[in-house]
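In: generate a structure from the sequence data that follows.
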Amino acid sequence: MKNHQNPRRTFLKNAALSGALATLTSGVSLASSPSKRAVRRDFNLNYAPHFGMFKNHAGDDFVDQINFMAEQGFPALEDNGLMKRSLDDQKRIGAALEKNGMTMGVFVIDPGFNWKVALTTGKEEYKEAFVKECEKAVEVAKIVNAKWMTVVPGYFERNLPLDQQTAHIIDAYRMGAEVFEPHGLTMVMEPLSDNPHLYLRHSNQAYMICKAVDSPAVKILYDIYHMQRNEGNLIANMELCWEEIAYIQIGDNPGRKEPGTGEINYQNVFKWIDEKGFKGISGMEHGNASPGKEGEQALINAYHKADSFK
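Out: As a prediction, the model looks like this:
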């Protein structure tokens, strides 16, 4: 049986938590450098928009969009496609975040192979590709001061029993954890609802994998939109796996748009998350319900309304 009081594990967990908290609070009080903006915080939770969400107000340039997000009081950004951007764009994004006192949320680790036959197979070629991409992610994270990277294990391998597939994923994520632990970084696995062929669909699956890997570098990304579709009972299920949740994403259902456009009572959900003392990122992983500047303003208003639980 694994010793959960292992001093090395305890040290790594404390180091990872301290690093995450330092990142999230780094923008609260800025140095006297005139190149840095005064930080504005309009929300109780750390909501993170993505590029394109406010392009009608801010234009197409990454820096202009980050500046607009900061002006609206959003403390963070997430960018799924960060690893595929040019080095120059990555540096510009990192510099803009630092100037605005903002935190970088998740970006996606995509090894480039076909997810239909991936980590569930246990094949060495896929594990090796995954580890190489984790190593690349470390370097990208340094540029933008990121702490979290999204991972998904891929499709079911129909020729193998489910438990063997789970074991293969645990092995692969342990290999990834060895890459990330020394840097205080965390990959967050995301259960998805996009189609029935995906292996990872429920929070309890992700919880079990986290416990088996037993590393601060492997946690859960709890996407509320996907979990409403797959399992519902949101607050109760988050409570069950709360100790392994390191990142949250948002989207109403149906439609995957901003809070208030679907069936989820986001004011209650946000209130519960806040009462749990969550200081991490809540990524705005959804589209805009309405087009143009009016739609963007409606989205901002929707977050103020859902966030007004105090």
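
In: from now on I want contacts and neighbour counts done on CA atoms only, so please keep to that.
Out: Will do.

In: could you pull out the helices for the stretch 151-300 of the chain?
Out: With DSSP state H, counting those that start in this stretch, the ranges of helices along the stretch 151-300 of the chain come out as 162-180, 203-213, 224-230, 234-240, 266-275, 292-306.

In: okay, the angle between the last one and helix 266-275?
Out: With axes from the mean of the first three to the mean of the last three Cα atoms, to 10 degrees as the basis, helix 292-306 and helix 266-275 are set at 60 degrees to each other.

In: in helix 292-306, what counts as buried?
Out: The neighbour-count check on helix 292-306 (16 or more other Cα atoms under 10 Å) flags Gly295, Glu296, Ala298, Leu299, Ile300, Ala302, Tyr303, His304, Ala306 as buried.

In: any figure for the gap between the third one and Asp163?
Out: Ala298 sits 46 Å away from Asp163, going by Cα to Cα, to the nearest Å.

In: which secondary structure elements does the helix ranked longest in the chain sit against?
Out: Longest helix in the chain by number of residues (criterion: DSSP state H): helix 124-144. The contact analysis (3 or more Cα pairs under 8 Å, 6 or more residues apart in numbering; DSSP states H and E) places helix 124-144 against helix 87-99, helix 162-180.

In: quick one: work out the angle between the longest one and helix 124-144.
Out: Read that as helix 162-180. Going by the same axes, to 10 degrees, helix 162-180 makes 40 degrees with helix 124-144.

In: who touches helix 162-180?
Out: By Cα atoms under 8 Å, 6 or more residues apart in numbering, the residues outside helix 162-180 that reach it are 119-122, 127, 130-131, 134-135, 138, 153, 156-157, 186-187, 209, 212-213, 215, 217-218.

In: of the residues you listed, buried ones?
Out: Counted by 16+ other Cα under 10 Å, those give 119-122, 127, 130-131, 134, 138, 153, 156-157, 186-187, 209, 212-213, 215, 217-218 as buried.

In: for the comparison step, fold the sequence that follows:
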Amino acid sequence: MDRKKFLQSSLLTGATALTGASATFGSIKSNMNSQNEAADFNLNYAPHFGMFRHHAGDDLIDQLKFMSEAGFNGLEDNGLMGRSPEMQEKIGQQLAKSGMEMGVFVIDKGGNGANSFTAGNEEYTQIFLDACKEAVEVAKRVNATWMTVVPGNFTRHLPIDIQTGNVIETLRRAAEIFEPHDLVMVLEPLSDTPDLFLRTSTQTHMICKAVDSPSCKILYDVYHLQKNEGNLITNIDLCWDEIAYFQQGDNPGRNEPGTGEINFQNVFGHIYEKGYRGIMGMEHGNSMDGKEGEQALINAYKEADSFM
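Out: The predicted structure is shown next:
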């Protein structure tokens, strides 16, 4: 998976670190308000760290404050498990202060090319299950519900049905860890390489049915599935009962809505009309650099969200 710093020196002045941080955010807020009124979105779009670094600087908490001031009510952080427990707690505290919701983070062990679920290797499975136990504690620090899981690559010497059975068995064991905590692993079909086992929404739907757990659902990433299968609205409808989370990026380019071929007003409007009010993860880059590019991104979401 393709998973995506400078603070102006004038913002760093202050008599103490605390007052300096306060002055910094005061400047950020003023700068944002002078260019852009906070958006009132119909859906809950969630940026990731780095997406607004030219406005907010490198500090993660200042970035969260900027996201909130701009009208975003969610956050994604694929690398959350790699951050210190202290930083995880700070992120969780700021999310609560800002009334923001934590979206997905990636369970970062297991399910990669080196130890795919498809192999049915107990050593690989234990690496993943240990990471699931760690993820439970991480989720508590940020009040998260969803965690991204990718089963990994094909094991080419095994029949496809045996590989599928191995994936299902591994996920059932992970679900047993998450169910007591009301946590949900969301399986993401990807387009990054043809070696990846999980490719389509309907394949993922079948696996979720077989796992048969409220803790195993689909992450429907509009970018990846436009590349792998297209027919977005029809497949969303077909897989609706197992979809728990959405991400998006336009194709080609994997940038904000309006930079590629996808009609996001139609797609977002359809998801809204079906009653989804969960997070829509902004799993993409910015098509332009700098503050101008960040403002263009905000404007793009205003446009794509104007389906009412």
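
In: kindly provide the TM-score of these chains.
Out: The TM-score (TM-score structural alignment, normalised by the length of structure 2) is 0.87; 271 aligned residues with a Cα RMSD of 1.0 Å.

In: quick revisit: tell me, the longest helix of structure 1 lands on which residues of structure 2?
Out: Aligning helix 124-144 of structure 1 against structure 2 (TM-score structural alignment) gives residues 122-142.

In: and for stretch 284-300 of structure 1?
Out: Using TM-score structural alignment, stretch 284-300 of structure 1 pairs with 282-298 in structure 2.

In: and the matching stretch, how far from the chain's centre?
Out: 17 Å (Cα atoms, centre = their mean, to the nearest Å).

In: what's the end-to-end length of that stretch?
Out: Using Cα to Cα, the end-to-end distance of stretch 282-298 of structure 2 comes out at 11 Å.

In: which residues touch that stretch?
Out: With Cα under 8 Å, 6+ apart as the contact definition, stretch 282-298 of structure 2 has outside contacts at 3-4, 36, 45-48, 51-52, 54-55, 70, 76, 247-250, 254-256, 259.

In: now the residues you listed: which count as buried?
Out: 45-48, 51-52, 54-55, 70, 76, 247-250, 254-256, 259.

In: identify the residues contacting the residue nearest the centre of structure 1.
Out: Closest residue to the average C-alpha location of structure 1: Val106 at 4.1 Å, with Cα atoms, centre = their mean. Shown in contact with Val106 of structure 1 (Cα under 8 Å, 6+ apart): Glu78, Asp79, Asn80, Ala146, Lys147, Trp148, Met149, Thr150.

In: which of these ranks first by neighbour count?
Out: Within those, Trp148 tops the neighbour count with 28 neighbours, counted by other Cα atoms under 10 Å.

In: any idea how far apart the tips of stretch 281-301 of structure 2 sit?
Out: 12 Å.

In: next: stretch 40-60 of structure 2.
Out: Using Cα to Cα, first and last residues of stretch 40-60 of structure 2 are 23 Å apart.

In: so it matches what in structure 1?
Out: The alignment of stretch 40-60 of structure 2 onto structure 1 (TM-score structural alignment) spans residues 42-62.

In: trace the residue nearest to the centre of structure 1 over to structure 2, please.
Out: Val106 of structure 1 maps onto Val104 in structure 2, by TM-score structural alignment.

In: measure Thr261 of structure 1 to Gln205 of structure 1 for me?
Out: 29 Å.

In: same question, Ile281 of structure 1
Out: Taking Cα to Cα, one finds Ile281 of structure 1 at 22 Å from Gln205 of structure 1.

In: neighbour-wise, which of those two wins?
Out: Remark: of Ile281 of structure 1 and Gln205, Ile281 carries more neighbours, 25 against 15, as counted by other Cα under 10 Å.

In: pretty sure the more buried one is touching Asp223, no?
Out: No - Ile281 of structure 1 is beyond contact range of Asp223, at 11.6 Å (criterion: Cα atoms under 8 Å).

In: before we move on, back to that, and in structure 2, which of the contacts of Val106 of structure 1 remain?
Out: For these, the contacts that are reproduced in structure 2, applying both residues aligned by TM-score structural alignment, their matches' Cα atoms under 8 Å, are Glu78, Asp79, Asn80, Ala146, Lys147, Trp148, Met149, Thr150.

In: could you look up the SS state of the second one?
Out: Meaning Asp79 of structure 1. Classification of Asp79 of structure 1 using DSSP: H, G, I helix; E, B strand; the rest coil returns coil.

In: gap between the aligned partner of it in structure 2 and Ile233 of structure 2?
Out: With TM-score structural alignment as the matching criterion, the partner of Asp79 of structure 1 in structure 2 is Asp77. Asp77 of structure 2 sits 27 Å away from Ile233 of structure 2, taking Cα to Cα as the criterion.

In: make CSV out of the helices of the stretch 151-300 of structure 1 and add distance to Ser193 of structure 1.
Out: Supplementary listing: these in CSV, determined by distance: least, Cα to Cα, whole Å:
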stretch, distance to Ser193 of structure 1
helix 162-180, 18
helix 203-213, 12
helix 224-230, 5
helix 234-240, 14
helix 266-275, 19
helix 292-306, 23
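
In: so which of those comes closest to Trp115 of structure 1?
Out: Evaluated over those, closeness to Trp115 of structure 1 peaks at helix 162-180, with 12.9 Å, by Cα to Cα.

In: how far apart are that closest one and its match in structure 2?
Out: Here the mean offset of helix 162-180 of structure 1 against structure 2 after fitting is 0.3 Å, by mean Cα distance after the TM-score superposition for structure 1.

In: tell me the angle that helix makes with helix 203-213.
Out: If you take the same axes, to 10 degrees, helix 162-180 of structure 1 sits at 60 degrees to helix 203-213.

In: in helix 162-180 of structure 1, which residues are buried?
Out: Those would be 165-177, 179-180, for helix 162-180 of structure 1 by 16+ other Cα under 10 Å.

In: which residue numbers in structure 2 go with it?
Out: Taking TM-score structural alignment, helix 162-180 of structure 1 hits residues 160-178 over in structure 2.

In: quick one: the matching stretch to chain centroid distance?
Out: That offset, for stretch 160-178 of structure 2, works out to 22 Å (Cα atoms, centre = their mean).
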